[in-house]
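> Please find the sequence and the predicted model below.
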Amino acid sequence: MNGRVPLYPMTAAGDSPQGHRPVTVQCWEQGALRRRRDEVAEECAVALVYNGVSHAVMMATPCDLEDLALGFSLSEGILQGPGELRDLVLNERAEGIEIAMTISSRRFAELKQRRRNLTGRTGCGLCGAESLEQAIRPVPGAGKRRPGARHEFKNAAIQRALETLTARQALQGLTGAVHAAAWCERDGHIQLVREDVGRHNALDKLIGVLQRPGGAAAMNPAEGFVLVSSRASYEMVQKASQVGVNLLVALSAPTSLAIQLAREAGMTLIGFARTNRHVIYT
């Protein structure tokens, strides 16, 4: 895995999912123990390094790491656009994987001013924030979100996406241990899915692949929506709003702060998405 990788490499359609490994287990079933092979999700420490300075360490599934790096950089406001990521190198270490990025000098100078330690466990979105201001970041363009813009979606489209999500979760099907974030077209057709042991990482991976410059999947927030297999916590709404998502649909519940943030961002937030039922919070 060591060495420079092409920026924004695409995964070929039909490729087997990565990020899992086999283990031999003993399964107790109907009063008897049996040995069998199982597939478990991989999890390792991933360090994000900008211009030689380590900024964040997270536990993640080691696949689609280029997408994770770009998506995190955009959803955390480190970069304003994908073109500001100049280079990316993956370095495999004994302790985990280092993603060494080169970003524009302007963005790096801004990053140094607000640098904080984000080291945390899987699923921890705010670990290491040193102040309340760092934890609760303002919504981009709050109160000024595309005046006059329409972003209407049919309930049937949300239900259509739900019907096909499970079939598109290849890694979850093998391991039962990962979250998914899906980009859905306006009619509910799922275009892209990214998976990870951490729900924030899955969303960042999705944002990264959608924001690849010049790609056919470049995201137009007005023409689709994001479906996540997790709850809609504050930081999930924050990340989605940072890149202009208009509709976030979650399989589980939202939090009160997520609802508040979605209202400020002008985002439609839906939770408890189930077959023939979903709850519209904003």
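Cool, the structure landed.
> For the rest of this, base every contact and every neighbour count on C-alpha atoms.
Noted.
> Apart from its neighbours in sequence, what residue is nearest Gly125?
The spatial neighbour of Gly125 that comes closest, neighbours along the chain excluded (Cα to Cα, 6 or more residues apart in numbering), is Glu235 at 6.3 Å.
> Oops, could you answer that again for Tyr234 instead?
Leaving aside its sequence neighbours, Tyr234 is closest to Ala258 (4.1 Å, by Cα to Cα, 6+ apart).
> Now do the SS call for the one you found.
Ala258 carries the three-state label helix when classified by DSSP: H, G, I helix; E, B strand; the rest coil.
> Leu79 too?
Secondary structure of Leu79, reduced to three states by three-state DSSP: coil.
> Tell me, how many residues neighbour it?
One way to gauge burial is a neighbour count; for Leu79, by other Cα atoms under 10 Å, it gives 22.
> State whether it and Ser73 are indeed in contact, as I suppose.
Yes - checked against Cα atoms under 8 Å, the pair Leu79 and Ser73 is within contact range at 5.5 Å.
> From Arg21, how far out is the most far-flung residue of the chain relative to its centre?
Residue distances from the centre of the chain (Cα atoms, centre = their mean) peak at Gly31, which lies 41.1 Å from the mean C-alpha position. Distance of Gly31 to Arg21, computed by Cα to Cα, to the nearest Å: 28 Å.
> One more: Leu111?
Going from Leu111 to Arg21 by Cα to Cα gives 36 Å.
> Of these two, which one has the most company?
More neighbours sit around Leu111 than around the other of Leu111 and Arg21, counting by other Cα under 10 Å; the figures are 16 against 12.
> what's the burial count for the nearest residue to the more buried one once chain neighbours are set aside?
Using Cα to Cα, 6+ apart and skipping residues adjacent in sequence, the residue nearest Leu111 is Ile78, 6.3 Å away. The burial metric for Ile78, expressed as a neighbour count using other Cα under 10 Å, is 19.
> take a look at this one as well, against the first:
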Amino acid sequence: MAISPPDESYIRDQTIRLIRADGGPTETICRGIAVEDPVSLEFNGIAYAVMMATPADLVDYVTGFALSEKLIETAADLEDVDIHHADNGWIVRTQLAHTRTETLLARVRTRVSESSCGLCGMENLEEVMRPLPKVVAHEAVSHNAIFRALDELAEHQPLHNATGAVHAAAFADTKGHILHAREDVGRHNALDKLIGCLARVGIPAGNGFIITSSRCSYEMVEKALLAGATTLVTISAPTSLAVSRAQDAGLTLIALARPDTAWLMGE
């Protein structure tokens, strides 16, 4: 499969001066850099958060964000999404179903910080460490499928291939073929976009596995679990809390995944 070309809308040309460690002559070159813009998320007319993100796949993003924040239960709870390009960034205005109004208002009342990390609005340590959903019984993903998905991932990272500054989150079937992938300058954003994509097309996250190009922190584990994933594969190493929370919930966690080796955590 040929590597997809990047969408030039999310790349900006930048003139840079290349300096050399050996003291050789500097060189002026033009390089593409990833677009990072403020994205304001509004729900039912209420300003909820301003995120720094790549302004691509914003309908997927707001869907996944709302699911991760527990503002909605399914993609059908989003009745309308309007995207506006403002002078200083983007505004995503979303109308939630009336059945989600009280949940939204309660969440706004307790929200104490603006972040995409999954810990927004947590007021005490007990709430942060609340139990996560238990993973349903599932067959283990084959090692061949994992390495096949790792091999395919670069084909689904056009923005990263062009800029070197963008994270990816992808969904692969049980044979390791990547079906959907999303990119963003923020690792949480990339995963939210993928979660939103899967919800909108009606693919259960447990029907395959999620693979991300980023560090595996607790927040990434929580987002994957809330989305219904049974297996999470990450390119970088995990944190201790990510490992323990994944084990408590029964999530299969494979980290530091490389073309030739990977860590199967907790085995």
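Structure received. Since we're looking at a predicted model, the values are computed, not measured.
> Give me the TM-score for this pair.
Here the superposed chains carry a TM-score of 0.89, computed using TM-score structural alignment, normalised by the length of structure 2; 259 aligned residues with a Cα RMSD of 2.1 Å.
> Next, the contact list for Ala47 of structure 2, please.
Neighbour list for Ala47 of structure 2: 40-41 [criterion: Cα atoms under 8 Å, 6 or more residues apart in numbering].
> element containing Leu88 of structure 1?
With elements delineated by DSSP states H and E, Leu88 of structure 1 resides in strand 85-92, which encompasses its position.
> Kindly report the same for Leu165 of structure 1.
Assignment of secondary structure by DSSP H and E places Leu165 of structure 1 within helix 155-168.
> so after that helix, what's the next helix or strand?
Moving on from helix 155-168 of structure 1 towards the C-terminus, the next helix or strand you reach (DSSP H and E) is helix 170-175.
> now that following helix: which residue numbers in structure 2?
Helix 170-175 of structure 1 corresponds to residues 158-163 in structure 2, going by TM-score structural alignment.
> Tell me roughly how far the matching stretch lies from structure 1 on average.
Taken over the aligned residues, the distance from stretch 158-163 of structure 2 to structure 1 averages 0.5 Å (mean Cα distance after the TM-score superposition for structure 1).
> what's the counterpart of Ser59 of structure 2 in structure 1?
Just so we're on the same page, residue 59 of structure 2 is Val rather than Ser. In structure 1, Val59 of structure 2 lands on Glu66 (TM-score structural alignment).
> so its match is in which element?
Taking DSSP H and E as the definition, Glu66 of structure 1 sits inside helix 65-75.
> what packs against that helix?
With contacts defined as 3 or more Cα pairs under 8 Å, 6 or more residues apart in numbering; DSSP states H and E, the packing partners of helix 65-75 of structure 1 are helix 199-210, helix 234-242.
> Identify the residues contacting that helix?
7-9, 48, 79-82, 85, 88, 99, 201-209, 211, 238-240, 242-243.
> Now restrict the residues you listed to buried residues only.
Taking 16 or more other Cα atoms under 10 Å as the criterion, what is buried in those is 7-8, 48, 79, 82, 85, 88, 99, 201-209, 211, 238-240, 242-243.
> Please name the spatially closest residue to the residue nearest to the spatial centre of structure 1 (chain neighbours excluded).
When structure 1 is reduced to its mean C-alpha position, the nearest residue by Cα atoms, centre = their mean turns out to be Leu203, at 1.4 Å. Counting by Cα to Cα, 6+ apart, the nearest residue to Leu203 of structure 1 once its immediate chain neighbours are dropped is Ala181, at 5.3 Å.
> count of neighbours near that neighbour?
28.
> Could you do Ile29 of structure 2 as well?
Applying other Cα under 10 Å, we find 10 other residues in the vicinity of Ile29 of structure 2.
> how close does it get to Leu18 of structure 2?
On the measure of Cα to Cα, Ile29 of structure 2 and Leu18 of structure 2 end up 7 Å apart.
> same thing with Gly176 of structure 2?
39 Å.
> With Pro25 of structure 2 instead?
Relative to Leu18 of structure 2, Pro25 of structure 2 is positioned 9 Å away (Cα to Cα).
> Between these two, tell me which one has more neighbours.
Neighbours were counted for Pro25 of structure 2 and for Leu18 using other Cα under 10 Å; Leu18 has more, 11 against 8.
> For the aligned residue in structure 1 for the more buried one, pull up the helix or strand it's in.
The alignment partner of Leu18 of structure 2 in structure 1, by TM-score structural alignment, is Cys27. With the criterion set as DSSP H and E, the secondary-structure element containing Cys27 of structure 1 is strand 20-29.
> what residues are up against the aligned residue in structure 1 for Gly206 of structure 2?
In structure 1, the residue paired with Gly206 of structure 2 according to TM-score structural alignment is Ala222. Applying Cα under 8 Å, 6+ apart to Ala222 of structure 1 gives the contacts 150-151, 245-246.
> and those residues, which are buried?
Applying a neighbour-count criterion of 16+ other Cα under 10 Å, the buried members of the contacts of Ala222 of structure 1 are 151, 245-246.
> Show only the entries of those residues found in helices.
Counting by DSSP state H, none of the members of the buried ones among the contacts of Ala222 of structure 1 fall within helices.
> want to throw these into TSV with distance to Ala262 of structure 1?
As requested, the buried ones among the contacts of Ala222 of structure 1 are exported to TSV (distance: Cα to Cα, whole Å):
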residue	distance to Ala262 of structure 1
His151	14
Val245	10
Asn246	9
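> Next, the residues that contact the strand holding Cys27 of structure 1 from outside, please.
Looking at what lies outside strand 20-29 of structure 1 - Cα under 8 Å, 6+ apart - the contacts are 33-42, 171, 175.
> For it, buried residues please.
In terms of neighbour count (16+ other Cα under 10 Å), strand 20-29 of structure 1 has its buried residues at His20.
> Would you mind measuring the gap between the ends of stretch 27-41 of structure 2?
First residue to last in stretch 27-41 of structure 2 (Cα to Cα) measures 41 Å.
> whoops, stretch 7-20 of structure 2 was the one
31 Å.
> and the equivalent of Ala76 of structure 2 over in structure 1, helix, strand or coil?
Counting by TM-score structural alignment, Ala76 of structure 2 corresponds to Gly83 in structure 1. Going by three-state DSSP, the secondary structure assigned to Gly83 of structure 1 is helix.
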